[in-house]
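# just a sequence and a predicted model for now, questions to come.
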Amino acid sequence: MQTRELIASTPEETEALGEVLGRAAQGGELIGLVGDLGAGKTCLVRGLARGLGIDAGRVHSPSFTTVTEYPGGRLPLTHVDLYRLETPLADELWLREALYGEGVAAVEWFERIAPGAGDEALVVTLRHTGPESRAIRLEARGSRHERLLDVALGVRTEMRRR
């Protein structure tokens, strides 16, 4: 397991990180998002969508629908929000398909997923450090996701260009 930490000074920098990860995705990636309400989880998913060639303006927090699918990009994006779940969830067939499909799955409130379901993932933890700034910790679980982590090493340059 490898980890990296970044600081995003603005929401735009958080989106830029997501965009870089989206451009690097090859399909089958699972991105777990952890953080308090308003930490920037959906903001990062908007950037991820943009990096996949999906209209980022369509991306909203799926809290009331649990799963939202965004086709039409280079790869499809499945946006899952586990906020309203009271028990860990992973064995439902629909969730397995969402998490392990050919596209990219972004799961908000990833800590609510059942043990073992997120063993292969890039876990992104966002923490408030100021009104707009966030500390972002990236943890790669498995070799597929270590590649994404390596891409994130160069993301500071990309974030500053915006």
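Perfect, thanks for sending it.

# use CA for all of it now, contacts and neighbours both
Noted.

# and the longest helix for this structure?
In the chain, taking DSSP state H as the definition, the longest helix is helix 11-24.

# who's in contact with that helix?
Residues outside helix 11-24 that contact it (C-alpha atoms under 8 Å, 6 or more residues apart in numbering) are 8, 40, 43-52, 132-134, 148, 151-152, 155, 158-160, 162.

# give me the buried subset of those residues.
Buried subset of the contacts of helix 11-24 (neighbour count, 16 or more other C-alpha atoms under 10 Å): 8, 40, 43-52, 132-134, 148, 151-152, 155, 159.

# from those residues, which land in helices?
43-51, 148, 151-152, 155, 159.

# quick one, strands of the chain?
Applying DSSP state E to the chain gives strands spanning 2-8, 30-34, 67-70, 77-81, 104-108, 121-128, 134-141.

# quick one: stretch 134-153 to chain centroid distance?
11 Å (C-alpha atoms, centre = their mean, to the nearest Å).

# check contacts around the nearest residue to Ile136 once chain neighbours are set aside.
Among residues not flanking Ile136 along the chain, Leu126 sits closest, at 4.7 Å (C-alpha to C-alpha, 6 or more residues apart in numbering). If a contact means C-alpha under 8 Å, 6+ apart, then Leu126 has 33-36, 39-41, 134-137 as its contacts.

# selection in PyMOL covering whichever of those are buried, please.
To isolate the buried members of the contacts of Leu126 in PyMOL, using 16+ other C-alpha under 10 Å:
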select buried, resi 33+34+35+39+40+41+134+135+136+137
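
# centre of the chain versus stretch 136-154, how much separation?
12 Å.

# now do Arg112 against Leu95, distance only.
13 Å (C-alpha to C-alpha, to the nearest Å).

# the more surrounded of these two?
Set side by side, Arg112 and Leu95 show more neighbours around Arg112, with 19 against 15, by other C-alpha atoms under 10 Å.

# second structure follows, compare the two:
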Amino acid sequence: MQHVALFISNSPEETFDLGRQWAADVSAGWVIGLMGDLGTGKTQLIKGLSMGMGIEATVSSPTFSLLQEHDEEGRLPLAHIDLYRLESQTEIVGAGLEHFLVSPYGVTAVEWYERWLVAKWHPGQALPESFQPSKGVTLRLVVLSDIGETEREIKYEDFSG
């Protein structure tokens, strides 16, 4: 079992700052899979991550376009994916997003990552063999939960290929 980290955010600004701090951790080949209900801070984390990576473009959730690529600025390319509208792995593959999830060329941040995993996953739980990252890929799985009006519990765990 890997180490599960816990962060309590008391505001959207603290969630943003956590994402900005994560920018120091990431390198080419990282996938950050974010899971949580609507309004738990998935996009806010990615906004902080992108700013920490030096991306100046406005980052918003690509719910309708599915994918925003930021590869002309920042220290690494960032692919921001939102799987909310996709119901299955078949639809994700059909949309041409699979390669971002299994062998990214930069950093991939995925909202609604549970749509890719298929099964429910909880921090501290083993990752199914078929979802283990390939060599050179680091997968950070993140679960965001409401614990108060503005408070969020953010649990995350890293898996390396």
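All right, it came through fine. Keep in mind the model is a prediction, meaning the values are calculated, not measured.

# how alike are these chains, TM-score-wise?
Once superposed, chain against chain, the TM-score is 0.80 (TM-score structural alignment, normalised by the length of the second structure); 142 aligned residues with a C-alpha RMSD of 1.9 Å.

# the longest helix of the first structure against the second structure, how far on average?
Compared with the second structure after the fit, helix 11-24 of the first structure shows a mean deviation of 1.0 Å (mean C-alpha distance after the TM-score superposition for the first structure).

# what's that helix aligned against in the second structure?
Taking TM-score structural alignment as the measure, the second structure aligns residues 12-25 with helix 11-24 of the first structure.

# next, the buried residues of that stretch.
Neighbour-count burial for stretch 12-25 of the second structure [16+ other C-alpha under 10 Å]: 12, 14-23.

# need the residues you listed in JSON lines (columns: distance to Asp82 of the second structure).
JSON lines is the format used below for the buried residues of stretch 12-25 of the second structure (distance: C-alpha to C-alpha, whole Å):
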{"residue": "Pro12", "distance to Asp82 of the second structure": "19"}
{"residue": "Glu14", "distance to Asp82 of the second structure": "22"}
{"residue": "Thr15", "distance to Asp82 of the second structure": "18"}
{"residue": "Phe16", "distance to Asp82 of the second structure": "18"}
{"residue": "Asp17", "distance to Asp82 of the second structure": "21"}
{"residue": "Leu18", "distance to Asp82 of the second structure": "20"}
{"residue": "Gly19", "distance to Asp82 of the second structure": "17"}
{"residue": "Arg20", "distance to Asp82 of the second structure": "19"}
{"residue": "Gln21", "distance to Asp82 of the second structure": "22"}
{"residue": "Trp22", "distance to Asp82 of the second structure": "19"}
{"residue": "Ala23", "distance to Asp82 of the second structure": "19"}
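
# thinking again about what came up before, pick the most buried one from the strands of the first structure.
Comparing the strands of the first structure by mean neighbour count (mean count of other C-alpha atoms under 10 Å), strand 104-108 comes out on top with a mean of 27.

# what's in contact with it?
Counting by C-alpha under 8 Å, 6+ apart, 25, 27-34, 41-42, 45, 75-83, 98-99 sit against strand 104-108 of the first structure.

# report the distance from it to the chain centre.
5 Å.

# over which residues of the second structure does it lie when aligned?
The aligned range for strand 104-108 of the first structure is 107-111, by TM-score structural alignment.

# the matching stretch vs the first structure, average offset?
Stretch 107-111 of the second structure versus its aligned partner: 0.4 Å mean (mean C-alpha distance after the TM-score superposition for the first structure).

# picking up where we left off before, tabulate the strands of the first structure (JSON lines), appending distance to Ala90 of the first structure.
Formatted as JSON lines, the strands of the first structure follow (distance: least, C-alpha to C-alpha, whole Å):
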{"stretch": "strand 2-8", "distance to Ala90 of the first structure": "24"}
{"stretch": "strand 30-34", "distance to Ala90 of the first structure": "13"}
{"stretch": "strand 67-70", "distance to Ala90 of the first structure": "13"}
{"stretch": "strand 77-81", "distance to Ala90 of the first structure": "12"}
{"stretch": "strand 104-108", "distance to Ala90 of the first structure": "12"}
{"stretch": "strand 121-128", "distance to Ala90 of the first structure": "14"}
{"stretch": "strand 134-141", "distance to Ala90 of the first structure": "17"}
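
# which of those strands sits closest to Ser61 of the first structure?
strand 77-81 (7.4 Å; C-alpha to C-alpha).

# give me the mean distance between the closest one and the second structure.
Relative to the second structure, strand 77-81 of the first structure is 0.5 Å off (mean C-alpha distance after the TM-score superposition for the first structure).

# can you give me the angle that strand makes with helix 11-24?
If you take axes from the mean of the first three to the mean of the last three C-alpha atoms, to 10 degrees, strand 77-81 of the first structure sits at 130 degrees to helix 11-24.
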